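Chemist: using only what follows, build the 3D model:
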Amino acid sequence: MDISKQIREGNKDMNEKEVTRRKFKMIHSNFEILNKPWWKSSYDERNVEYFISSIKHLQHVILLSLSDHENNELFWKGYLDLNHERYLLECISSECDVDLTIEFVQQQLKKPDRSLRLVKKIQNLNDAITSIFPSKFFPKLSIDNFTPLLAKQLNQHICNGLIDNAGQYRIKYVMPAQENFVYMSPYLIEDRMNELFRQCREKFKKEDLQLEEAVKFGACFYSHFLSIHPFMNGNGRVARLLLSYLLSRFTAVPFSLYIGTKTRDVYLQCLRESRSFTPNALAALILESIHLSFYNICSVMDLELTLEPKQSCCKEIWR
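Modeler: Sure thing, here's the model as predicted:
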């Protein structure tokens, strides 16, 4: 695509003081999560307070079941595998705008049709999941490992065999399809990525971090990461896994940004609105997606949702 020389030179020569000024506003919680997002039906009265309370309860229910079967590895492996397969289905369907079935995903993981590019995407994403997340619903992931190198490693997994420069920052100017928007200048990518991840490590190290604030931080990260658009391909899939990493204290991982058949349109509109760097709609989508992910896990495991959780089994995960 042709992008004018004036735009390129303008980005390249951006005033250093302006770059520095922008750095320190990337990760923040100075906004409200959208309480009644436009995609919700008029009769759906669930709000931010409901989702936060319900997520806590659903997590407690899962942790209670985990404590009852903590020595039954086969019991948990089946549900973990199903959670990964569901993630692959929802992520690839939303990212690539294709209709997949869980049976197709399961078949391609066991006996892949290597002639299909879509199958390679599924396999690569599955490899990336297993590389970053241990075989647990709630792994203890060190925020110190949340670095640009982690993003590069994930992109290398995700784009392996699909593009030539997997795991490397792009050196070209790019735009989203059918939109009048230019992603960040390649000259600024490394500096901005370093600062973005530094701010995330700082914010997510807070011992008293709560779900609502964490979701806001996560929405800011997601919005900035995709505006930087550091790689030539696979940015959305990398961003989704990194978001799961950041929120692993509060949700089963990986969780997908998925709320049903209309997800792709909602997701893209949330990204457009977040370019103003007040991602209140994106934060609402993240919160609702976490809730749906937990609810689906409980439903598949046939867990009794009215059970009172044991506080002792939850304290290490939920603060």
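
Chemist: please make it C-alpha for all contacts and neighbour counts, starting now.
Modeler: Will do.

Chemist: mind listing the helices for this structure?
Modeler: Under the criterion DSSP state H, the chain contains helices at 5-12, 16-23, 48-68, 73-96, 102-110, 117-132, 148-158, 189-204, 211-228, 235-246, 263-274, 280-300.

Chemist: here is a second sequence; please produce its structure as well for comparison:
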Amino acid sequence: MPDFEEHPFWRAPYADNISTLLPRIKKYNAAVRNFVQNPEYAEFVQGDIDAYRELFITEFNRANSKEAADKDLSEKQQLRRRNVTQAIDELFGNVLVTDSLRMRFDVDLAKKLDEIIGKDLIEDAGIYRVLDAKPEGYGFLYLDPQEIEPCLINLFQDINQPIQPGRDDWYNVATDFLNRFLFAHPFRNGNGRVARILLSALLIHYSIVPLCFFLWKCGTNEIYLKVLAEAHNPVTRNDKLLKSFIIEVVHGTLEHCVNALEIQVD
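Modeler: Predicted coordinates:
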């Protein structure tokens, strides 16, 4: 029995099971890396990096589906674009694939990312919250503020580097990290954005960077929040849907890249 939900609620009854995506992810990832690392395609790849970066920033700042609305050119939106661009440039560089990070994967990275993302936008960016917090629409609280620091120390001791290539259970590690980090909800604001970039960092050997969350057919922020709540709820503590969601995210991101670069995959 798989440790994820084989046929989650967002998949049509006639759709393939989630397990069929795992071998495709391996094929897509290998094909993209081979293509991107071929000097013959360097100019073409750079154009796709620019286009994908634009897609990511739009999705990241709107926390919405893959349908991109007209850009909001307000000062706040410009600051958001500036900040997220700086965050992904400092961590990954201007690339689609990488085998290493430019910063250590630790607690200080989480704080630094929140500082960058929140610069000129969020008060006390990079500082742990001191008040109780809860997900909107749900009756349970996130981690007690006094437990945040020891929780993050333990989390980054357990998972202190990108997941090494070749693991069949990569989605378990990724889900464990995302679930624990977001339940800690360490900062006043920006937790979801920091978590998404950290997840991309964890999965550099399994996908392109950074990950887009909503490029797959049924991908919406509403589904994401629902599966997170299911995993965080102290009554259910069910992370199987979150695992399936992360598999969908990685598959959808790689499939988009394969199609955009017109890569032939057997």
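
Chemist: most tightly surrounded among the helices of the first structure?
Modeler: Each of the helices of the first structure was scored by mean neighbour count; the highest is helix 211-228, a mean of 23, by mean count of other Cα atoms under 10 Å.

Chemist: need the contact partners of that helix.
Modeler: By Cα atoms under 8 Å, 6 or more residues apart in numbering, the residues outside helix 211-228 of the first structure that reach it are 26-29, 31, 33, 52, 183-185, 189, 192-193, 196, 200, 203-204, 235-236, 239-240, 243, 246-247, 250, 271, 274-275, 277-280, 282-283, 286-287.

Chemist: what does stretch 107-115 of the first structure give?
Modeler: Contacts for stretch 107-115 of the first structure (Cα under 8 Å, 6+ apart): 119-120, 122-123.

Chemist: if we take the residues you listed, which one ends up nearest to residue 74 of the first structure?
Modeler: Proximity of the contacts of stretch 107-115 of the first structure to residue 74 of the first structure (Cα to Cα) peaks at residue 123, which lies at 22.7 Å.

Chemist: quick check: closest non-adjacent residue to the closest one.
Modeler: residue 109 (6.5 Å; Cα to Cα, 6 or more residues apart in numbering).

Chemist: with residue 61 of the second structure instead?
Modeler: Closest residue to residue 61 of the second structure apart from its sequence neighbours, by Cα to Cα, 6+ apart: residue 80 at 6.8 Å.

Chemist: hmm, residue 126 of the second structure is touching residue 117, no?
Modeler: No: with contacts counted by Cα atoms under 8 Å, residue 126 of the second structure stays clear of residue 117, the gap being 9.1 Å.

Chemist: under the alignment, what does residue 305 of the first structure map to in the second structure?
Modeler: Using TM-score structural alignment, the partner of residue 305 of the first structure in the second structure is residue 265.

Chemist: wait, I meant residue 174 of the first structure
Modeler: Residue correspondence, TM-score structural alignment: residue 174 of the first structure in this structure matches residue 133 in the second structure.

Chemist: on that earlier part again, map the residue nearest to residue 61 of the second structure onto the first structure.
Modeler: That one, residue 80 of the second structure, aligns with residue 121 by TM-score structural alignment.

Chemist: which residues touch the aligned residue in the first structure for residue 207 of the second structure?
Modeler: Counting by TM-score structural alignment, residue 207 of the second structure lines up with residue 251 in the first structure. Going by Cα under 8 Å, 6+ apart, residue 251 of the first structure touches 59, 138, 244, 290, 294.

Chemist: now distance to residue 39 of the first structure too, for the helices of the first structure, in a markdown table please.
Modeler: Converted to a markdown table, the helices of the first structure look like this (distance: least, Cα to Cα, whole Å):
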| stretch | distance to residue 39 of the first structure |
| --- | --- |
| helix 5-12 | 35 |
| helix 16-23 | 31 |
| helix 48-68 | 14 |
| helix 73-96 | 16 |
| helix 102-110 | 25 |
| helix 117-132 | 28 |
| helix 148-158 | 30 |
| helix 189-204 | 29 |
| helix 211-228 | 18 |
| helix 235-246 | 21 |
| helix 263-274 | 7 |
| helix 280-300 | 10 |
